[in-house]
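# predicted structure and sequence below. I'll ask about it afterward.
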Amino acid sequence: MSVISANPWLMLLAIFVINVAYVTCLTVRTILTLKGYRYVAAAVSFIEVLIYIIGLGLVMANLDKFQNIIAYALGFSVGIIVGMKIEEKLALGYSVVNVTTANYELDLPTQLRNLGYGVTHFPAYGRDGERLVMQILTPRRFELKLMDTIKQIDEKAFVIAYEARTLHGGFWVKGVRSKKLKAYDTDEI
């Protein structure tokens, strides 16, 4: 630590990097907790607290320099972004995608089922007449792929996606056909 304390640039870098690591852990742990991964969240929190104590110690021992406080705050901000990016890549959980289309001829439910998605569809009535509404449950990691697929098949479809919190019964209990979902390329549609 004396090498870091002796060099003001190393001190700034250390404070910044430690706080990025701390807040990244904090963000990921919070998301894991909200998604119900309690044991993984507990393990991440252990690492988070260790990093926090080291980082806070560095800042508290060097509060006389304003740039150290700025490095701490900047590290906090960057850590939130990094944590959110990690969560995006992990894509934990499921999304429900609701699709509304006026184009029955495309037979969108069958096309999506053939690609491995579980689709529930039913007729609905909107301002401009009869519509076909589909409800599709997909792992979050396939949400963007599903959205691209829908856009390629029916660019005028109205699509809403939201996070599914609790699942019970139906197609997904029997097993997700992830291999089939991974296998197709949206450019081939």
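That came through fine. Numbering: from 1, shown residues only.
# going forward, measure contacts and count neighbours with C-alpha atoms only.
Will do.
# now do the buried residues in the top strand by length along the chain.
Using DSSP state E to define each element, the chain has its longest strand at strand 129-139. Buried residues in strand 129-139, counting neighbours by 16 or more other Cα atoms under 10 Å, are found at Arg131, Leu132, Val133, Met134, Gln135, Ile136, Leu137, Thr138, Pro139.
# which element, helix or strand, includes the residue lying closest to the fifth one once chain neighbours are set aside?
Across the structure, with Cα to Cα, 6 or more residues apart in numbering as the measure, the residue nearest Gln135 apart from its sequence neighbours is Asn98 (4.7 Å). Under DSSP states H and E, the secondary-structure element containing Asn98 is strand 94-101.
# who are the packing partners of that strand?
Helices and strands touching strand 94-101, by 3 or more Cα pairs under 8 Å, 6 or more residues apart in numbering; DSSP states H and E, are strand 129-139, strand 158-164.
# how far off strand 158-164 does that strand point, in degrees?
Orientation check (axes from the mean of the first three to the mean of the last three Cα atoms, to 10 degrees): strand 94-101 against strand 158-164 gives 160 degrees.
# how big is the angle separating strand 94-101 from strand 129-139?
Using the same axes, to 10 degrees, the inter-axis angle of strand 94-101 relative to strand 129-139 is 160 degrees.
# which helix or which strand is home to the residue most central in space within the chain?
Centroid-nearest residue in the chain, with Cα atoms, centre = their mean: Glu88, separated by 3.1 Å. Glu88 is part of helix 66-90, with elements assigned from DSSP H and E.
# same question, Phe122
Per DSSP H and E: strand 118-126 holds Phe122.
# in that strand, what's buried?
By 16+ other Cα under 10 Å, the buried positions in strand 118-126 come out as Gly118, Val119, His121.
# comparison target, given below:
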Amino acid sequence: MLSNTFAMVAIIFVINIVYVSFNTIRMILTLKGYRYYAASLSMVEVLVYVLGLGLVINNLDQIQNLIAYALGYGSGVIIGMKIEEKLALGYITVNVITAELEKDLPNYLRNRGYGVTHWTAHGRKGERLMMEILTPRRNEFDLIDAVKSYDPVAFIVSQEPKSFRGGFWVKSIRKSMRP
């Protein structure tokens, strides 16, 4: 089967997609502190890598194999990123600034299960309601949609916190982050 040029190109392409997707996911797991999952995935990753690279090196005279390897690598980056988006590991902090002081947006969000800390801030055009909301990453777009339904022009910034200390969320976060 490997003597067929098309089959060889397809196998190299697919192997590299798998390898780079695993590599991307392993990196995310490592950065988020899931060290045992990352280590386990890396064992499979290196096997796939050696297999794909071996196929290319054993057939260096075939330019289509090198092209398949490069295309598979690029495709793997995109697919790995898509997989990571679907996994949505970790938590985000969303900062919201709105001029809608009269609306009860903090309680609306709390009733939807979000942890909200809010205060009055002062901006260029007067008082604003400032909120800081911690949520699992998988809920980010639902949270943003909920805020936009109250204030379509609210200023919204999200970022990924590195560590957590104190607050009512900490116990549940630590439990969910254990491998």
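Yep, that arrived. Everything numeric in this text was worked out from a predicted model, so none of it was measured.
# how close does the aligned residue in the second structure for Glu88 of the first structure get to Ile28 of the second structure?
Correspondence of Glu88 of the first structure to the second structure, assessed by TM-score structural alignment: Glu85. According to Cα to Cα, to the nearest Å, Glu85 of the second structure stands 11 Å off from Ile28 of the second structure.
# next one: Arg35 of the second structure
In this view, Arg35 of the second structure and Ile28 of the second structure are 10 Å apart by Cα to Cα.
# same deal with Ile156 of the second structure?
Distance, Ile156 of the second structure to Ile28 of the second structure, using Cα to Cα: 24 Å.
# check Lys125 of the second structure too.
The gap separating Lys125 of the second structure from Ile28 of the second structure is 40 Å, by Cα to Cα.
# could you do Ala146 of the second structure as well?
Look at Ala146 of the second structure and Ile28 of the second structure: by Cα to Cα, they are 28 Å apart.
# what's the answer for Arg110 of the second structure, then?
Distance, Arg110 of the second structure to Ile28 of the second structure, by Cα to Cα: 29 Å.
# repeat that for Gly80 of the second structure.
Remark: distance between Gly80 of the second structure and Ile28 of the second structure (Cα to Cα) = 10 Å.
# ok, Ala10 of the second structure next?
27 Å.
# mean shift of the longest helix along the first structure relative to the second structure?
For the first structure, the helix that runs over the most residues, judged by DSSP state H, is helix 8-34. In the superposition with the second structure, the average deviation recorded for helix 8-34 of the first structure is 0.5 Å (mean Cα distance after the TM-score superposition for the first structure).
# tell me, that helix lands on which residues of the second structure?
Counting by TM-score structural alignment, helix 8-34 of the first structure sits on residues 5-31 of the second structure.
# so what corresponds to Ser158 of the second structure in the first structure?
Applying TM-score structural alignment, one finds that Ser158 of the second structure aligns to Ala161 in the first structure.
# quick one: contacts of stretch 39-59 of the first structure?
15, 18-19, 21-23, 25-26, 28-30, 32-33, 68-69, 72 (Cα atoms under 8 Å, 6 or more residues apart in numbering).
# burial count for Thr149 of the first structure?
20 (other Cα atoms under 10 Å).
# any idea how far Lys180 of the first structure is from it?
Thr149 of the first structure is 14 Å from Lys180 of the first structure, by Cα to Cα.
# and Thr24 of the first structure, by the same measure?
The spacing between Thr24 of the first structure and Lys180 of the first structure, counted by Cα to Cα, is 33 Å.
# more crowded one of these two?
Using other Cα under 10 Å as the criterion, Thr24 of the first structure and Lys180 rank with Thr24 on top: 27 against 12.
# verify the contact between that one and Gly83 for me.
Yes - contact criterion Cα atoms under 8 Å: Thr24 of the first structure and Gly83 qualify, at 4.2 Å.
# which strand or helix spans the aligned residue in the first structure for Phe141 of the second structure?
Under the alignment (TM-score structural alignment), Phe141 of the second structure pairs with Leu144 of the first structure. Using DSSP H and E, Leu144 of the first structure sits within helix 143-153.
# quick one: buried residues of that helix?
Of all the residues in helix 143-153 of the first structure, those buried under the rule 16+ other Cα under 10 Å are Glu143, Lys145, Leu146, Met147, Thr149, Ile150, Ile153.
# any idea how far the second one is from Phe171 of the first structure?
It refers to Lys145 of the first structure. Distance from Lys145 of the first structure to Phe171 of the first structure, by Cα to Cα: 20 Å.
# now do the last one
Look at Ile153 of the first structure and Phe171 of the first structure: by Cα to Cα, they are 23 Å apart.
# for Leu132 of the first structure, give me its contacts.
Counting by Cα under 8 Å, 6+ apart, Leu132 of the first structure touches Thr100, Thr101, Ala102, Asn103, Tyr104, His121, Phe122, Pro123, Ala124.
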